[in-house]
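> Turn this into a model:
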Amino acid sequence: MAPALTPTPGHPLLNDLLKRVSRSFYLTLNVLPCSVRAPIGLAYLFARAADTIADTDLIDRGSRLLLLKRFKKQFAGEPVDWGEVRAIQTALAPCQTASAERTLLERLEDCFRLYLDFVAEDRERIRTLMGTLTKGMEMDLTVFPGQTAQELAALPTMDELDRYTYYVAGCVGEFWTAMTCAHRPALAGWNRAEMAAVGVRFGKGLQLTNILKDLARDLQRGRCYVPASLLKEAGLTPQDLLNKAHLQRVRPVLDKLVRMALDHLDQGWLYTMAIPRWEVRLRLACMWPILFAGATLQRLTSSPDWLDPSAALKISKGHVYRVMALTTLTGGCGYVGTALWGRLRKQLGAC
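Prediction:
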């Protein structure tokens, strides 16, 4: 099968810059087969750029929405409007306090040039992804009008939470499925539509885990992703989550979201096990996020500091490297991976 990409995965944008903007995703990216590493890596950089646009608090909300729409428009068709790309860079790069995000925006033009080097089919897959993914950032800017705990707002319903998790992560499962099926002959037997739907569940599970992990810090930014309707059923309001002493009252609500995340992640595990065992790199790239998400949920549910924004509730680097070593040394073995996932599920069974 002839290579479908012109750029190589060794391109500086896909190594140095990715490593700077996300060390955790870089681990997954680095283990991917070469044929899918470049388009998935570049798509991640574009997603981070969109996220950076939405989260640049030094710029007013209306301007951020406009800049996000201008960025999104670059994926609506061809050619890329280089003047618009440079205008986005000029407006946003000086406002970045984190050097990685500033560098990403400064290299945005290079990202689009690399994008244009891809074959049309891969550009179309990235274009479809960005058209959906940016809707999640637009939701962040419209549903949550403030930036502080005093201006706290919540997603109204469970349906809105489901829609949000689809926009920001579920659609990535569709993209991942489309890209890997296009470039990995071993997946030729997959029913793409069915596996894409399972991939959506996979992405939603990872995003729900992130929402639960970042809950306390997001509340301080005026964002409550726990739906108001779910809180109301328990006699609670979004403001109740601001008091860490309320954890026991809030825990049944959070446990319901943990169960939902686990149900999605179970589908993600089925997705992973459907990858042929000789596709070791692809299996590992799916195994690791699920196992890390499960360990994160276990840490959250056992912590008395879940609602404390100053608490560090990440899993340790040591745990990450142990999981990576064990699954790599056993060649992405389904028995080993399933044993690890099963143990986490058993620990979380009381939720």
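
> Every contact and neighbour count from this point should use C-alpha atoms.
Fine.

> for Y115, helix, strand, or coil?
helix (DSSP: H, G, I helix; E, B strand; the rest coil).

> surely it meets L42?
Yes: between Y115 and L42 a contact is recorded at 7.4 Å, counting by Cα atoms under 8 Å.

> okay, the two: which has more neighbours?
Taking Y115 and L42 together and counting by other Cα atoms under 10 Å, Y115 has the greater number of neighbours (23 against 20).

> Just give the nearest non-adjacent residue to the more buried one, would you?
R123 (6.8 Å; Cα to Cα, 6 or more residues apart in numbering).

> ok, then the element right after the strand or helix carrying the one you found?
Here R123 sits within helix 120-143, counting by DSSP states H and E. Downstream of helix 120-143, the first helix or strand assigned by DSSP H and E is strand 153-154.

> Could you tell me which other helices and strands that following strand packs against?
Applying 3 or more Cα pairs under 8 Å, 6 or more residues apart in numbering; DSSP states H and E, we find strand 153-154 packed against strand 223-224.

> ok, how many other residues are close to M158?
15.

> what sits against it?
227, 229-230 (Cα atoms under 8 Å, 6 or more residues apart in numbering).

> close enough to count as contact, G222 and A153?
Yes: in this structure G222 lies within contact range of A153 using Cα under 8 Å: 6.0 Å.

> quick one: which of the two has more around it?
Set G222 next to A153 and count neighbours by other Cα under 10 Å: A153 wins out with 25 against 20.

> Please generate a structure for the following sequence too, so the two can be compared:
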Amino acid sequence: MTADAATSASGKGHKDENFPVASVLLKAEHRAPVMAFYRFARAADDVADNATVDAGERLAVLTEMRATLAGTSDVSSEARALRETLSERGLSPRHGLDLLTAFERDCRVNRCRDWDDLIDYCRYSAMPVGRYVLDVHGESRDCWPASDSLCAALQVINHLQDCGKDYRAIDRVYVPLDTLAKHGAVVRDLGASVATPQLRSVIVALAERTDDLLARSAGFASQIKDRRLAVEVAIIHRLAVSLNNRLKTRDPLSERVHHSKPEALGLAVMAALSQMVGR
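Coordinates of the predicted model:
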């Protein structure tokens, strides 16, 4: 099978994500450009994760997406739609191009050496998303460091939740190899139905390191001028803290870590009220 964005589509949408994407909290004029970026990212992610075709074909599709976003091709409909949105809003393609770097890496590399390697991956896979949303809202780039920390935390949390699935489905391991070795775990432990004690200690250790990222981003919402975006960010942070705490006590190979809809709603309401009172 030949890879392309259409045949690679996973069927996953923005409502299936762990965290809000272009929610109704955002002003209407900002939701469309955020969704254009999400559709572009979803299409590229699905291409990179397509296990039915070889890496060379997947990279060729991502190259076409890069060329279309840069304006030298019109092959990718998702990249073309984002390019038009960027032109309308006077925004740079930088964040989208950075994001493609992560998906290109996914086609070439299926293991993560250490924590620094993981955060470097987040620099391209997650941080551009937050930066783009801030640019859409006209927020100061002084917010970028806090945004980067939160986005990296969200990415690590997703990787830990899906560590077993990623290994079994596409032989990709974002859990740092040096952390596995330090705790006496091995990669094949990720394929089991229940985590070994060694793997559990790995997940807990990485969740504790993620606490540092969440601490660094704790004041992010208060830095944002747009009140509706600030509330959404506060909600995302609260959900992330809760999920990260669950990873310390639940086994993602055998137990549910994701929030149920009622649980997510309850956390969102508390975070929103706290943010509004704080304002």
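
> Post the TM-score for the overlay when you can.
With the length set by TM-score structural alignment, normalised by the length of structure 2, the two chains reach a TM-score of 0.84; 266 aligned residues with a Cα RMSD of 2.6 Å.

> Other residues contacting the helix holding R123 of structure 1?
So helix 120-143 of structure 1 is in contact with 39, 43, 46-47, 50-51, 54, 61, 65, 68, 72, 75-76, 115-116, 153-155, 164-165, 167-169, 171-172, 175, 178-179, going by Cα under 8 Å, 6+ apart.

> redo that, cut-off 7 Å
43, 50-51, 54, 61, 65, 72, 75-76, 115, 155, 164, 167-168, 171-172, 175 (Cα atoms under 7 Å, 6 or more residues apart in numbering).

> Kindly report the same for stretch 41-52 of structure 1.
Contacts for stretch 41-52 of structure 1 (Cα under 7 Å, 6+ apart): 14, 18, 29, 68, 101, 104-105, 126, 134, 137.

> Most neighbours out of the residues you listed, which is it?
Across these, the neighbour count under other Cα under 10 Å reaches its highest value at L105, namely 29 neighbours.

> May I have the secondary structure class of that one?
helix.

> Structure 2: which residue goes with that one?
Using TM-score structural alignment as the criterion, L105 of structure 1 has no counterpart in structure 2.

> Thought Q89 was touching L105 of structure 1, still the case?
Yes: using Cα atoms under 7 Å, L105 of structure 1 is in contact with Q89, at 5.7 Å.

> List the buried residues of the helix or strand where D211 of structure 2 lies.
Counting by DSSP H and E, the element that carries D211 of structure 2 is helix 197-216. For helix 197-216 of structure 2, burial by neighbour count (16 or more other Cα atoms under 10 Å) applies to 198-208, 210-211, 213-216.

> Can you select the buried ones from the contacts of helix 120-143 of structure 1 in ChimeraX?
Burial among those is assessed by 16+ other Cα under 10 Å; the matching ChimeraX selection reads:
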select :43,50,51,54,61,65,72,75,115,155,164,167,168,171,172,175
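
> Now, the contacts of helix 120-143 of structure 1 that are in helices?
43, 50-51, 54, 61, 65, 72, 115, 164, 171-172, 175 (DSSP state H).

> which of the contacts of M158 of structure 1 count as buried?
Buried, going by 16+ other Cα under 10 Å: 227, 229-230, out of the contacts of M158 of structure 1.

> Point out the ones among the residues you listed that are inside helices.
229-230.

> T296 of structure 1: which of the buried ones among the contacts of M158 of structure 1 is nearest?
Distance to T296 of structure 1, by Cα to Cα, is smallest for P227 among the buried ones among the contacts of M158 of structure 1, at 21.1 Å.

> For A234 of structure 1, see how far away that closest one is.
In this view, P227 of structure 1 and A234 of structure 1 are 11 Å apart by Cα to Cα, to the nearest Å.

> Repeat that for F71 of structure 1.
For F71 of structure 1, the distance to A234 of structure 1 - Cα to Cα - is 40 Å.

> Spatially, which two of the contacts of stretch 41-52 of structure 1 are the most separated?
L29 and L68 (25.4 Å).

> Regarding the alignment partner in structure 1 of V156 of structure 2, which helix or strand does it belong to?
Aligned by TM-score structural alignment, V156 of structure 2 pairs with L208 of structure 1. If you go by DSSP H and E, L208 of structure 1 is part of helix 192-213.

> with structure 2 superposed, average distance for the next helix or strand after that helix?
Per DSSP H and E, helix 192-213 of structure 1 leads on to helix 215-220 as the next helix or strand towards the C-terminus. Following the fit onto structure 2, the mean deviation recorded for helix 215-220 of structure 1 is 1.3 Å by mean Cα distance after the TM-score superposition for structure 1.

> From the contact counts, what lies against the helix holding L208 of structure 1?
Using 3 or more Cα pairs under 7 Å, 6 or more residues apart in numbering; DSSP states H and E, the elements in contact with helix 192-213 of structure 1 are helix 171-183, helix 247-273, helix 280-301.
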